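Student: The sequence and its predicted three-dimensional model are supplied below.
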Amino acid sequence: MLLSLRRHQTQTRPDTYVTETLSFSCGGLPPNVHSWYNIKYMGGKSSFLHWMQNPALLSEPWRKLPENDQEILEFIKSYKPRNDRAGHLRILLHGPVGAGKSSFINSVESVVLGRISGQVMTAAASESCFTTKYKTFRIYKDENKTHCSFVFNDMMGLEPQKQGVPEEDLKLALRGHIAEGYKFIPGRPLMEEDPFYNKHPSLDNKIHVLVSVVSATTLNIINDEVVEKMREVRLEASRLEMPQLTIITHVDEACSEVKKDIKNIYKSTYLKNLVERFHQVLGIPLNCIFLVKNYSSEVETSSEMDVQILQPLKQMILFGEDFLKDQED
């Protein structure tokens, strides 16, 4: 593996090293990272050396993808909540700006319809948030405009300081207190006297599954304040006994081997290390963290792409159904 790097060995704490990478292959840092890199939460110096000594691909995938995507697709299309008080299963996507939350919703609908969908407006890579309102997205399951029995809520991304969605608004959304169409105001949480504050949320209004969405291309350099906000939201969801999952997107941009062949998604040593390190940062169980490449440049769907989107989606539905069962009492 060829690399050119310069290492700055200033150590402010025992677990903190700062490194500048000029060029690197998939076995280490993603090739598009060319800046100072703080690995405070990512395993320190030993992890850096570990990346250098390991091959880019494993001989066998460390997680198997389902062989029959049609079987999962039928399950997703036919799913209905068993709890009579819930007309649908509500999944909240949250995470840093530009992580691919809206693109994941489009990708899910593309898989279900069997054609590329663009229901949710998305923006190219940007430092500012494209989503500004709290909105529910229903997934069409056929061209007759019938819907699946699960919905997604997309919201403004997390940013440092008082930028992005207020952490308090995320907690209110979990409990169903934010009404449809509310426009988020960075640095100013929704107040109880606001007309968009739902004082008496039903089970349908509440979130049933919390999904963190993070980008593989920026996860190593994610801002500390954003990590802390995600941790606080996770703690609130845990207090509500709400199931939580994570999807790591843009995996093809982070690993050239996955860009060559999507089937390498769970063979990549770099992505495997990324999953393990994110598990250490937020405490999300390893079997609740999934790698995803959203539909972006493709003009047609394919089984190879569909299956790696369907796997986490099925898990969201199963976990959410378990949560709704617990609300029957």
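Tutor: Noted; the coordinates are in hand.
Student: From now on I want contacts and neighbour counts done on CA atoms only, so please keep to that.
Tutor: OK.
Student: burial measure for the closest residue to residue 223 other than its chain neighbours, as a count.
Tutor: Leaving aside its sequence neighbours, residue 223 sits nearest to residue 160 (C-alpha to C-alpha, 6 or more residues apart in numbering; 6.8 Å). When counting by other C-alpha atoms under 10 Å, one arrives at 16 neighbours for residue 160.
Student: Put this next to the first one:
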Amino acid sequence: MNIEKLYKERDLQVVRDYEPHNEELQQLRIMLHGPTGSGKSSFIDSVDTVLQGRMTSQALADAVSQESFTKEYRTFKIQKGGPETVYPFVFTDIMGLEKETNRGVSVEDLKLAMRGHIKDGYNFNPLSKISEDDNWYNKTPTLKDRVHVLVCVISATTANLLSAESVAKMREVRLAARDLGIPQLAILTKIDEACSEVKADIRNVYMSKYLKKQMEVFSDSLGIPVKCIFPVKNYHSEIDPDDDTDTLILSALKHIINLGEDFVNGR
């Protein structure tokens, strides 16, 4: 058994064994945010693929449109074993951030979502935030409604090309999460498209000087430490899962779960 297979099996077991210790909630809520086209929906599908051991496509992504394909606030559960059993964590997918003020998800909506004020199914309006008298507004959120981990998803192909407006929006979201005590990390996607060495062999990921530079640039822009930025390759054209790809996805997922567990237990 190669080392990647060993790492995969170790982290897979950690994820399968996880149960929240806080009796107030049954599932961690993980919210993904980032620019349009960064791979948020694809990351959810990739996690689902790894845990199911087969290709899945639960969170629809679009390979053509330059606008956000995700329009509503939607929670995704990952099946564990039988149809009635799910993993004790959920992913919240949202509309992408865009540099224009009249496009993409509103930063104010993101702040409200982190506090648990937005119900599942709400359709984002780029021109205005949700109002308190809206049927999709949750006036009395509990711990289970709140976001427990904030994950910024960014493409390695565009990390050094982000507009000042996009960076400012992501920075504002990051500071709002900080004020709420919500732990944060980042996912660097499309590493195979950004680096020919990694495209040739994904095991070159941590030897790639180009990816290292991209992570440093992103860290400097947003303030997320490099050690909290996880490079991954989402599944998009493959017909079968791959151990090396799974290993990177599981490593990121394990750290996400650990941060969320610490948060809900007040650590």
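Tutor: Cool, the structure landed. Everything numeric in this text was worked out from a predicted model, so none of it was measured.
Student: TM between them?
Tutor: TM-score for the superposed chains, counting by TM-score structural alignment, normalised by the length of the second structure: 0.96, backed by 264 aligned residues with a C-alpha RMSD of 1.4 Å.
Student: Doesn't the residue nearest to residue 223 of the first structure belong to a helix?
Tutor: No - read with DSSP: H, G, I helix; E, B strand; the rest coil, residue 160 of the first structure is coil and lies in no helix.
Student: thinking it is in contact with residue 225, fair?
Tutor: Yes - with contact defined as C-alpha atoms under 8 Å, residue 160 of the first structure counts as touching residue 225 (5.4 Å).
Student: how near is the residue nearest to residue 223 of the first structure to residue 87 of the first structure?
Tutor: 36 Å (C-alpha to C-alpha, to the nearest Å).
Student: Would you check the span in the second structure matched by the lengthiest helix in the first structure?
Tutor: In the first structure, taking DSSP state H as the definition, the longest helix is helix 303-326. Using TM-score structural alignment, helix 303-326 of the first structure lines up with residues 243-266 of the second structure.
Student: got the contact list for the matching stretch?
Tutor: With contacts defined as C-alpha atoms under 8 Å, 6 or more residues apart in numbering, stretch 243-266 of the second structure is touched by 4-5, 7-8, 11-12, 14-15, 20-22, 28-30, 46-47, 50, 89, 148-149, 151, 181-185, 187, 202-203, 230-234.
Student: quick one: that stretch to chain centroid distance?
Tutor: 11 Å (C-alpha atoms, centre = their mean, to the nearest Å).
Student: hmm, back to that, mean distance between the longest helix of the first structure and the second structure after superposition?
Tutor: Overlaying the second structure shows helix 303-326 of the first structure at a mean distance of 0.4 Å from the equivalent residues (mean C-alpha distance after the TM-score superposition for the first structure).
Student: What ranges does the stretch 51-200 of the first structure have for its helices?
Tutor: Taking DSSP state H, counting those that start in this stretch, the helices of the stretch 51-200 of the first structure run over residues 69-78, 101-113, 167-174.
Student: Including distance to residue 322 of the first structure and mean neighbour count, could these go into a markdown table?
Tutor: Converted to a markdown table, the helices of the stretch 51-200 of the first structure look like this (distance: least, C-alpha to C-alpha, whole Å; neighbours: other C-alpha atoms under 10 Å):
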| stretch | distance to residue 322 of the first structure | mean neighbour count |
| --- | --- | --- |
| helix 69-78 | 15 | 15 |
| helix 101-113 | 21 | 24 |
| helix 167-174 | 17 | 20 |
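Student: Using CSV, lay out those helices together with distance to residue 281 of the first structure.
Tutor: CSV is the format used below for those (distance: least, C-alpha to C-alpha, whole Å):
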stretch, distance to residue 281 of the first structure
helix 69-78, 31
helix 101-113, 20
helix 167-174, 18
